[in-house]
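> here is my input; please provide its structure:
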Amino acid sequence: MRNGAFPGQTALLRLLTLTFAAAICLTAGLAFIDLIGGNRPGWLDWVRTILLVLTGFWLVWGSMTGIIGSFAPKRRPRGDLKRPEGKTAVLVPIYNEDPYETFSRIAAMNRQIVARGLADRFHFAILSDTTSLEVAAEEANAFEWLMREPDAPGRVFYRRRERNVGRKAGNIEDFVARSGGAYDYAIILDADSLMEADAMVAMARSMDLDKDLGLLQTVPVVIGARTTFGRMMAFSSAYYSKYFSRGAALLQGNQGPYWGHNAIVRVRAFASCCGLPVLSGKPPYGGHILSHDYVEAALLARGGWKVVVDPEIAGSYEQGPENLIEYAKRDRRWCQGNLQHRRLLAAPGLKFWSRFTFLQGIMAYVVSPLWLLLLVASLGASLVPDNGGDRWGVSPWAIAAGVAVTLLLPKFAILLRGAFDGTNRLFGGWRVIPSVFAEILLSTIIAPALLAFQSRAVFQILFGFDGGWPATERDARSVSLRTAFEASWWITIVAIGAIAFMAMAGPDFLPWLLPVAVPALLAPVIIWASSLGEEQADKAWLYAAPSELAPTPIIAEADAILVQWRSHDPVGVTAMDSVGIHAPA
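As a prediction, the model looks like this:
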């Protein structure tokens, strides 16, 4: 099998990794119950041990993915750079977002495609679900600018739906139903996506060369970050993701992921397999599926198509949240979408690994309230007299040490691998070392607030609160201290209550609570402070990434086009509710 393990090797690697993760967690659980309960463990000891094993398994599993990826050999990217045989539509769904930023990126991608003489192979379709009339007017004006680009008329299309049924998935489904017959493949982007022409060509050629390939997912790198939080996330994306994705690719084989953007699909396969059900009942449990991408990948795999991730395809970019509030807002939607997947775990015909991916996505959020319950149970156990090893506060420190080792091992393994494969040189050489340690420190400080946001999201969904699909404020950067306080005051109140309770009921155990409680207490300050740094971003050397140190031509091109467009008053139409996207057959 080209660029991957054989099916038998993939199954064996899955079995070994799952067995190892389970063995580690069960061993840790037995050691923990012996430590805290001795020969006569109580019910609270068993509760904490079960919670530790459940949460620990997914922690170890994620760590193993990174470690496997850090040892995995680098493979050549799929496809090649020959002229594609098939015809590709580049789809850009948008929803109440800044059209000038999105359309300028499309203009940059179009210029590269045209310069390579591939205008007849790649068309662009902007699929708007915008509900704001003001933003819709801006989209129409930005499209007028876009029409001035080389070979744009007849190749670059725009349409706005009056009713955004099914949200993004419904938007793409609508295009496939109306115009999909004109294309062999579709590259699906987000409003903040940017992709090199070489990456698009390699993706299309992968489809040409492998007729069983239904979906090919790239690993996008976050660019354009300006704040401390945003640059930390961008550094993590650029430095760690490639290795974690290599490990995931080996485990997933041909039943890989789809993240909803920066991927190419075979239109025929997508049309025949990916009709999404509308779940019975009302949101958040029912209605349209929010995390549609995981489901579409599972349906393609069920239909016998390969679904593959290729972390070696370079030139795939996106933007990310610039502050923790925006991150939490996006995470809330993902949480609701992933929890919907519990209704699909037993869907007929799905591959085992598709079901496991659903379960993994569910546990990515459920594990946060489970950690919170473990913390509460440990607080309660600390107040029980003669409770074995807990009299000396051993178990909390043992848990903390185990979590730290599990989280840090893959990052240090990647740091070591990067020193030998040349990756560290791309990140500024020695500067990558303080960047890794700064990322570890900042992510640790942010972790209690993130755990609180995710736990609240899970509890809201369990109690039937629908979070909907809020528009993403991709240009939202620094936030005021007041805004941060309004978003996280409740975290501070909970932290104050926990500290006060322990100070009165169990002061001996207060020291091990403080590393979690103090960052939670300071959540508004941390959110505000981590959203700063925009003015110094150009001079900052911490979290330096290749996109900053040596920007690729398309990044510079997109920025230059945006500056040019913003420096002039928009011209064009005053309203353009519908511009045809129907391409010639």
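
> make it CA atoms for all contacts and neighbour counts henceforth
Noted.

> distance check, the residue nearest to Val525 when sequence neighbours are not counted against Ser128.
Nearest non-adjacent residue to Val525, counting by C-alpha to C-alpha, 6 or more residues apart in numbering: Leu481, 6.7 Å away. Distance, Leu481 to Ser128, using C-alpha to C-alpha, to the nearest Å: 34 Å.

> return the list of helices and strands in contact with the helix or strand hosting Val53.
Per DSSP states H and E, Val53 falls inside helix 43-71. Applying 3 or more C-alpha pairs under 8 Å, 6 or more residues apart in numbering; DSSP states H and E, one finds that helix 43-71 makes contact with helix 7-37, helix 241-252, helix 352-382, helix 394-421.

> same thing but 6 Å
Other helices and strands packing on helix 43-71, by 3 or more C-alpha pairs under 6 Å, 6 or more residues apart in numbering; DSSP states H and E, are helix 7-37, helix 241-252, helix 394-421.

> work out for me the element Leu127 sits within.
Using DSSP H and E, Leu127 maps to strand 122-128.

> just the angle for the helix or strand following that strand relative to strand 122-128, thanks.
Per DSSP H and E, the first helix or strand lying C-terminal to strand 122-128 is helix 133-146. Counting by axes from the mean of the first three to the mean of the last three C-alpha atoms, to 10 degrees, helix 133-146 lies at 160 degrees to strand 122-128.

> run this one through as well so I can compare:
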Amino acid sequence: MTSRNPLLRPPAHVAATGGVWTLLVVVEWLLVSPATAVDYAYYALASIAFLPFALLLTNFAYHFAYPGETLPREPIGGERPRVAVLYTTRNDVVPLCVERTAEAVEHPVDLWILSDSDVPEAVATERRFDGWRRYTRGVARGGKSGIINDWLADHGGGYEYFVTLDADTMLAPGNVTRLVEHAEHAGNDDVGIFQLLKEVHPDLATTPFARIVGRGVKWSTRISPPVMKLVYGRNTYWGSAGLIRTEAVRDAGGYDEHLICEDFVLTVKFDRAGWRAVVVDDRSYEGFPLDLHALRARTVRWVRANRQMLPLLAGRGVSVGTRLNCLTPVMFYGVTPVLLSLVLLASVESRVATAAAPSVAFAAGVFAFVFLHRSVAAGREVGDFLATATLETLVVLGMSIRVTVALLFGATVWKPSRKTSREFSWSESVAETLPELGVGLLLAAAVLRNGDDPSVGLLVGLWAASFLSTPFILRYTSASIDGPTPEKRPHDPDAGLHDD
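This is a model prediction of the structure:
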């Protein structure tokens, strides 16, 4: 067992981010020169929003300035450690992922399907895969975390390492071999989780929406994580496609069956027990929501999951690097109601429309960076970049109302998302997006009322267009799906009951 690591002091890079934040707040004060109550409200909100933006800017700069680091590997000789690949499913098996993963594995492994499925069609599909052992249990307690804990209790003693896969995750050729070589190197003996980077696989992103918006995932799953390791000295586990030391997960007390973010929670538990989580310069594949309806449901679920684990991060014994890694997505979800409030203030008093109201060019540059930075992952094709930048900006801003509600008022009881997709009619699309349409019309009226102010047109107009486009995006993205997608029926992870 590895000895406990001391808590890290804030890295110098984080201090630099704080310096950028302070500078931007000073610039904000000088440019806005608050005088009215609305001005002061705007200034206070903008000051809050600057922190995640400064952090984003720091990460963006480090990405281009530093090549990152290479995690050492040790070629495996002699007796090979035992490894299990665990494919977790509950009525949402994706045959392509199961088959491709089995073909990609080179290191000798045991392939397991951990199933809580109770739909006959799903059970029949799981049983037809040759070479896979199927693990089931009587009561679906604790969801994914519960079934992994039960498998560890029954079979974990026979394996040094295991890899967990979600239903829409697949391994690439050589992933497991390279992960084990990292884990067997003496210099990595304090690493409990070796997380693979991810990329959306085209065979799993089968709609134009998934292909276009899915390109931006490369930023958060391949470009940003190595930079986060450099800035924070730590990484986080993402819940799938990572090699885990069986010794470490037992040392940390196993998976938490009560919190939604089982991946971030496991990262924190590992950190407290003296184990690190790191990303490796290697990638696996995953799917992406096929339409706006599925993406909205997943985003709301993630917002609630991140909010639920905040008390855990406030506890003792967690390193600064792990706290910052886990808090980063919370900060960006948290800035959504702040930005929405800024937009509503701008619709009331146009002089506070942007952080740099006197300079529309500067404001345009700020917003272009904030909303388009992920589009660099689209590559050098101008058409791909523009398509990703446009659709992702409209979608992200258009979901801000739902993110705000989930963050501030969302129910604490969580159920897994549905992975079914269906075509929405025009009337259904409008009914599903009435809050967005209402706010969009309000903002559009503000633009018309202040039509001579370019700042209002830039900020308020962009958000108005995003809200007003939501029913169109929902309608056309749902209509682009040709066939059914795998089904996952929501359930109460504690009671093991199903909801329709």
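
> tell me which of Leu481 and Ser128 of structure 1 has more neighbours.
Ser128 (26 against 16; other C-alpha atoms under 10 Å).

> give the equivalent position in structure 2 for that one.
Under the alignment (TM-score structural alignment), Ser128 of structure 1 pairs with Ser115 in structure 2.

> returning to that earlier point: pull out the buried positions in the helix holding Val53 of structure 1.
44-46, 48-70 (16 or more other C-alpha atoms under 10 Å).

> average gap between that helix and structure 2?
Mean deviation of helix 43-71 of structure 1 relative to structure 2 after superposition (mean C-alpha distance after the TM-score superposition for structure 1): 1.9 Å.

> could you tell me where that helix falls in structure 2?
So helix 43-71 of structure 1 is aligned with residues 37-65, judged by TM-score structural alignment.

> Gln195 of structure 2 maps to what in structure 1?
So, by TM-score structural alignment, Gln195 of structure 2 is matched to Gln217.

> which of the three states applies to its match?
Following DSSP: H, G, I helix; E, B strand; the rest coil, we place Gln217 of structure 1 in the strand state.

> residues in contact with it?
The contact partners of Gln217 of structure 1, by C-alpha atoms under 6 Å, 6 or more residues apart in numbering, come to Ala263, Val309.

> from Leu416 of structure 1, how far off is it?
For Gln217 of structure 1, the distance to Leu416 of structure 1 - C-alpha to C-alpha - is 27 Å.

> now swap in Lys211 of structure 1 and tell me
Where Leu416 of structure 1 is concerned, Lys211 of structure 1 sits at a distance of 38 Å (C-alpha to C-alpha).

> neighbour count: these two, which is higher?
Leu416 (14 against 11).

> for Glu97 of structure 1, see how far away the more buried one is.
40 Å.

> Lys242 of structure 1 too?
28 Å.

> how about Leu441 of structure 1?
Leu441 of structure 1 sits 33 Å away from Glu97 of structure 1, going by C-alpha to C-alpha.

> neighbour-wise, which of those two wins?
Glu97 (23 against 12).

> and the more buried one, helix, strand or coil?
Of the three states, Glu97 of structure 1 takes coil under three-state DSSP.

> now do the contacts for it.
Contacts of Glu97 of structure 1 (C-alpha under 6 Å, 6+ apart): none.

> hmm, try it at 10 Å
128-130, 132, 135-136, 138-139, 191-192, 471-475 (C-alpha atoms under 10 Å, 6 or more residues apart in numbering).

> out of those residues, who's the most crowded?
Glu139 leads the contacts of Glu97 of structure 1 on contacts (other C-alpha under 10 Å) with 30 neighbours.

> leaving out the residues flanking it, which one is nearest to the alignment partner in structure 2 of it?
Using TM-score structural alignment, the partner of Glu139 of structure 1 in structure 2 is Ala122. Nearest non-adjacent residue to Ala122 of structure 2, counting by C-alpha to C-alpha, 6+ apart: Asn91, 5.3 Å away.

> if I follow the layout properly, that neighbour ends up in contact with Leu114?
No - the criterion here is C-alpha atoms under 10 Å, and Asn91 of structure 2 misses it with Leu114 at 11.2 Å.

> identify the contacts common to the two.
With C-alpha under 10 Å, 6+ apart as the test, Asn91 of structure 2 and Leu114 both reach Glu126.

> what's the neighbour count on Thr128 of structure 2?
If you look again at residue 128 of structure 2, you'll see it is Arg, not Thr. 10.

> actually, Val318 of structure 2.
Count around Val318 of structure 2 with other C-alpha under 10 Å applied: 22.

> assumed it was part of a helix.
No - according to three-state DSSP, Val318 of structure 2 belongs to no helix; its state is coil.

> so what corresponds to it in structure 1?
Val318 of structure 2 maps onto Leu350 in structure 1, with residues paired by TM-score structural alignment.

> list the contacts of its match.
Val295, Ala298, Leu299, Leu300, Ala301, Arg302, Gly303, Leu344.

> just send those back as a markdown table, with distance to Met200 of structure 1 and neighbour count too.
Formatted as a markdown table, the contacts of Leu350 of structure 1 follow (distance: C-alpha to C-alpha, whole Å; neighbours: other C-alpha atoms under 10 Å):
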| residue | distance to Met200 of structure 1 | neighbour count |
| --- | --- | --- |
| Val295 | 24 | 26 |
| Ala298 | 23 | 28 |
| Leu299 | 24 | 24 |
| Leu300 | 21 | 24 |
| Ala301 | 23 | 25 |
| Arg302 | 26 | 18 |
| Gly303 | 25 | 18 |
| Leu344 | 32 | 15 |
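
> can I get the helices and strands packed on helix 43-71 of structure 1 in JSON lines with distance to Ser530 of structure 1?
Converted to JSON lines, the helices and strands packed on helix 43-71 of structure 1 look like this (distance: least, C-alpha to C-alpha, whole Å):
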{"stretch": "helix 7-37", "distance to Ser530 of structure 1": "34"}
{"stretch": "helix 241-252", "distance to Ser530 of structure 1": "22"}
{"stretch": "helix 394-421", "distance to Ser530 of structure 1": "22"}
